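Undergrad: My questions are about this predicted structure, shown below with the sequence.
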Amino acid sequence: MLIRLHFIHSLTFITLLISGLFLYITPTRTWFNKVQIPLVSVHVVTAVIYIVIILLSIRFLLSYTFNKPLIKKFNGYLILVFASLWIFSGATMYFQSSLPIVIRNNAVIIHDWCTFLFIPWVLTHSIGHFLHIRISWPKWWRTKAPLPDALQENSLQRRDFLKFFGIGILFVAIGGYIKWFLPTLSISSNEDKRRGYFRIYNVTDDFPRYEDTDWSLTINGSVNQTTVLTMDDVPLFPETTIVDDFHCVTGWSVHGVELKGVLLKDVFDHLGLTTSGKYVTAYSGDQTYYDSFTTSQILDEGAMLVFEMDGQVLKKTQGYPCRLYHPSMYGYKSVKWLSQLEFSKERELGYWQKSGGYDLNGYL
């Protein structure tokens, strides 16, 4: 029974690890979005199966390791500790909308670090089994030999201490190295990681190249006049700057982001625009992504057209030259490369409402 559970556990864990890394790495996450494979759902369903396996395995694991060498106990208990951290942090991320920001942010950090710190152990464990490589552990660690006097007296020998300490530091260093440098494709080189970093999520593997073509924003539908804004029109409107925390529905946040642009209410007031539509759909210039709002959310709740972030013009991956931003909503409502605002009397479901079951309003 334990052998079967071990096999199922290994298969499920590898699926979780690979799907989690694919979600973490921008190009792979984008590819799965493009081919419409619900990777988030796959990861969540696999996680539920993994939890069931862990619960079924605990009694067998404790019974199996009771009279086994220390290395067997260490491997079993290490898996239980990391599994517990993954489960609790993952559950926190899944139900994060009802939890304080500090808790869900720390849950993301714990979930990430557990994964990357565990990768060296997975590689060592797997390669060792497949290639039948054995590390020259002390006899008392890998067999049921009696403990040496030094250990019984709680006094490690210098050689044993250096070996365990060195391997521990090596694993932490490898996992930390991967964790620290892997997101560099998603962030600028000078970003302060202490306040968090943006994980770039796109639904296509490319984006509009507005440095090569002129950008414009069309406001149409149930409005008194169809209007097309260009970059030349932006200085006509009052400039607004806010400092806000940017939150993603997956749990991560970036604190103290400076956003500069113009309020949509100011655009409407300055141009004398009115609308009879109760809803508005915001379309991205990537020709794929879109989301919807009530007209009140767009005009009365501080929604803005953002052109600069942290004192710099938006980067291409951040939605250059213009993205929509609502200060009380999650990042998936912040449509990048904004190209059209279409007002209507009926509300459209957004991209992630259709593809991922996200909340229609997306309030924090």
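TA: Nice, thanks for sending it over. Numbers count the residues shown, from 1 in each chain.

Undergrad: rest of the way, CA atoms for contacts and neighbours
TA: Noted.

Undergrad: so after the longest helix along the chain, what's the next helix or strand?
TA: Across the chain, the helix with the greatest residue count (assigned by DSSP state H) is helix 101-131. On the C-terminal side of helix 101-131, the closest following helix or strand by DSSP states H and E is helix 139-142.

Undergrad: in that next one, what's buried?
TA: In terms of neighbour count (16 or more other Cα atoms under 10 Å), helix 139-142 has its buried residues at residue 141.

Undergrad: list the helices and strands the longest helix of the chain packs on?
TA: Packing partners of helix 101-131 (3 or more Cα pairs under 8 Å, 6 or more residues apart in numbering; DSSP states H and E): helix 70-94, helix 158-181.

Undergrad: try it against this one:
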Amino acid sequence: MKINEFFRFRLSFGKQLIRLHHTNALFFLFLTVTGFFLFSTVFRSSFPELRVWVKESHIWVGFFSCLPVLFYVPKARKHLHALRKKKPNRMNVYIVAAILITFIGSGLVLTFHRQFPPVVNTWSLFLHDAATWLGVPYVIFHSVTRSKWFKRLTAKAPQKKEIGAPVVIDEKQPLYKRRTVLKMIGSTAIVLAFLPAVIKWVNPSFSLNGSTKPDGNRLSPLPTPDAKSAPPIGGGRRGDFRYYTVTEIPQITNDNFQFRIDGLVDRKASYRWEEFVALSRSVQVSDFHCVTGWSVYDVTWEGIPLKTFLEQAGVQSKANYVKFYSADGVYTDTLSIEQALMSDMLVAVLIDGELITQQNGGPVRLITPKMYAYKSVKWLNRIELIEKEHIGYWEQRGYDKDAWVKSL
């Protein structure tokens, strides 16, 4: 379609469909590119402020991408009727429609995730992932093979055929046509490009070299799990963690481990690893929810209740908030005193009877079960009691200070 026709109001039915198709393709391209940026852990850690803007643009363009679909609905019956004798084209319409509807429906739920319980968000994220890792390769293949460039590449001069003459396979009449071969090559390349990501999505523990990355923390002695932790009384966690960080993951050893409690307290405290691991711990089972939509259920955590630390330190009357620091030197967050004194707030050391891994925020991380995980500070190494509210890392970049998870 010519660019001047793109903005015309009166077009034939066929050109209207072409315009909708091209508009939808532009939206899909933008959402695919921004979606992969949002998925990238490198982009998350390198450009956190820019990531917030990319996320907002992804959401708003996602809303606008509904328009071509809505404009197509009244035309769908006539279009499908015109394709009644073209089964491949008709099937392509159904497949693309399914991909778009899945993206739009799951995207709306994830955008307004606070209005839905975690189980709905989890399924929506699964569908969004499925539409990405299975649908995007199909759309790429469809776009390439339907492009004018591909048609020119596969075009050949028409040849006269003698009726009744035997078919001779030679350079002029090959067993496979150029178009077929190029489609096979293109589809294979797309599958190979996306296959590692698809396998990683299906099996998060998958590694290309077949090995598991060793934990970078070096600590001794290791904590002895409580009888309720090993085996875990929660029965073992259901689901997989997705690991995010805003900077390089710190490596914790006996030499650099230090856990402090200070600020507006009567009794400041500082612990080396040998002292910290000897503290009395309790066990709790809770669910873990990320604001991006995924959850891990029935996690058995073992650690020191945050309330215990605060009571032992003696909270002064001026203290209104509790500020948490990460050993990465960048990440911080805050709870009110009332929130911090809730019985399920935990300074965790073990997960399902094992030391929390470096990748998952270990050896010590905060657990806030009824709040989204951006409150659960990883590599926790300091607790400070403060008078005025501190705005946490992601809250400074647009996240809601109200991190409560909607319950069923």
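TA: Great, that's in hand. Bear in mind the structure is a predicted one, so any value in this text is a computation, not a measurement.

Undergrad: Overlay them and tell me the TM-score.
TA: For this chain pair, the superposition-based TM-score is 0.79 by TM-score structural alignment, normalised by the length of structure 1; 327 aligned residues with a Cα RMSD of 3.2 Å.

Undergrad: hey, which of the helices and strands packed on helix 101-131 of structure 1 is tucked in deepest?
TA: helix 70-94 (a mean of 17; mean count of other Cα atoms under 10 Å).

Undergrad: What residues in structure 2 pair up with it?
TA: Mapping helix 70-94 of structure 1 onto structure 2 (TM-score structural alignment) gives residues 87-111.

Undergrad: Average offset of that stretch relative to structure 1?
TA: Once fitted to structure 1, stretch 87-111 of structure 2 is off its aligned match by 1.9 Å on average (mean Cα distance after the TM-score superposition for structure 1).

Undergrad: Now do that stretch: everything it contacts.
TA: Residues outside stretch 87-111 of structure 2 that contact it (Cα atoms under 8 Å, 6 or more residues apart in numbering): 59, 62, 66, 80, 83-84, 116, 120-121, 124-125, 127-128, 131, 135, 139, 292-293.

Undergrad: where's the longest helix of structure 1 relative to the chain centroid, distance-wise?
TA: When distances are taken as Cα atoms, centre = their mean, to the nearest Å, helix 101-131 of structure 1 is centred 15 Å away from the chain's centroid.

Undergrad: could you check the angle helix 158-181 makes with it?
TA: If you take axes from the mean of the first three to the mean of the last three Cα atoms, to 10 degrees, helix 101-131 of structure 1 sits at 120 degrees to helix 158-181.

Undergrad: in helix 101-131 of structure 1, what's buried?
TA: Neighbour counts over helix 101-131 of structure 1 (16+ other Cα under 10 Å) mark 101, 104-108, 110-120 as buried.

Undergrad: now swap in stretch 252-265 of structure 2 and tell me
TA: Burial within stretch 252-265 of structure 2, assessed by neighbour count using 16+ other Cα under 10 Å, is assigned to 252, 257, 258, 259, 260, 261, 262, 263, 264, 265.

Undergrad: how long is it from one end to the other?
TA: 26 Å (Cα to Cα, to the nearest Å).

Undergrad: picking that back up, let me have the helices and strands packed on helix 101-131 of structure 1 in JSON lines, adding distance to residue 347 of structure 1 as columns.
TA: Shown next, in JSON lines, are these (distance: least, Cα to Cα, whole Å):
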{"stretch": "helix 70-94", "distance to residue 347 of structure 1": "27"}
{"stretch": "helix 158-181", "distance to residue 347 of structure 1": "41"}
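
Undergrad: quick one: which of these is nearest residue 238 of structure 1?
TA: helix 70-94 (38.1 Å; Cα to Cα).

Undergrad: for the alignment partner in structure 1 of residue 280 of structure 2, what are its contacts?
TA: Counting by TM-score structural alignment, residue 280 of structure 2 corresponds to residue 238 in structure 1. Shown in contact with residue 238 of structure 1 (Cα under 8 Å, 6+ apart): 262, 263, 266.

Undergrad: what angle do the longest strand seen in structure 1 and helix 101-131 make?
TA: Using DSSP state E to define each element, structure 1 has its longest strand at strand 253-263. For strand 253-263 of structure 1 against helix 101-131, the angle by the same axes, to 10 degrees is 130 degrees.

Undergrad: element containing residue 283 of structure 1, please.
TA: strand 279-284.
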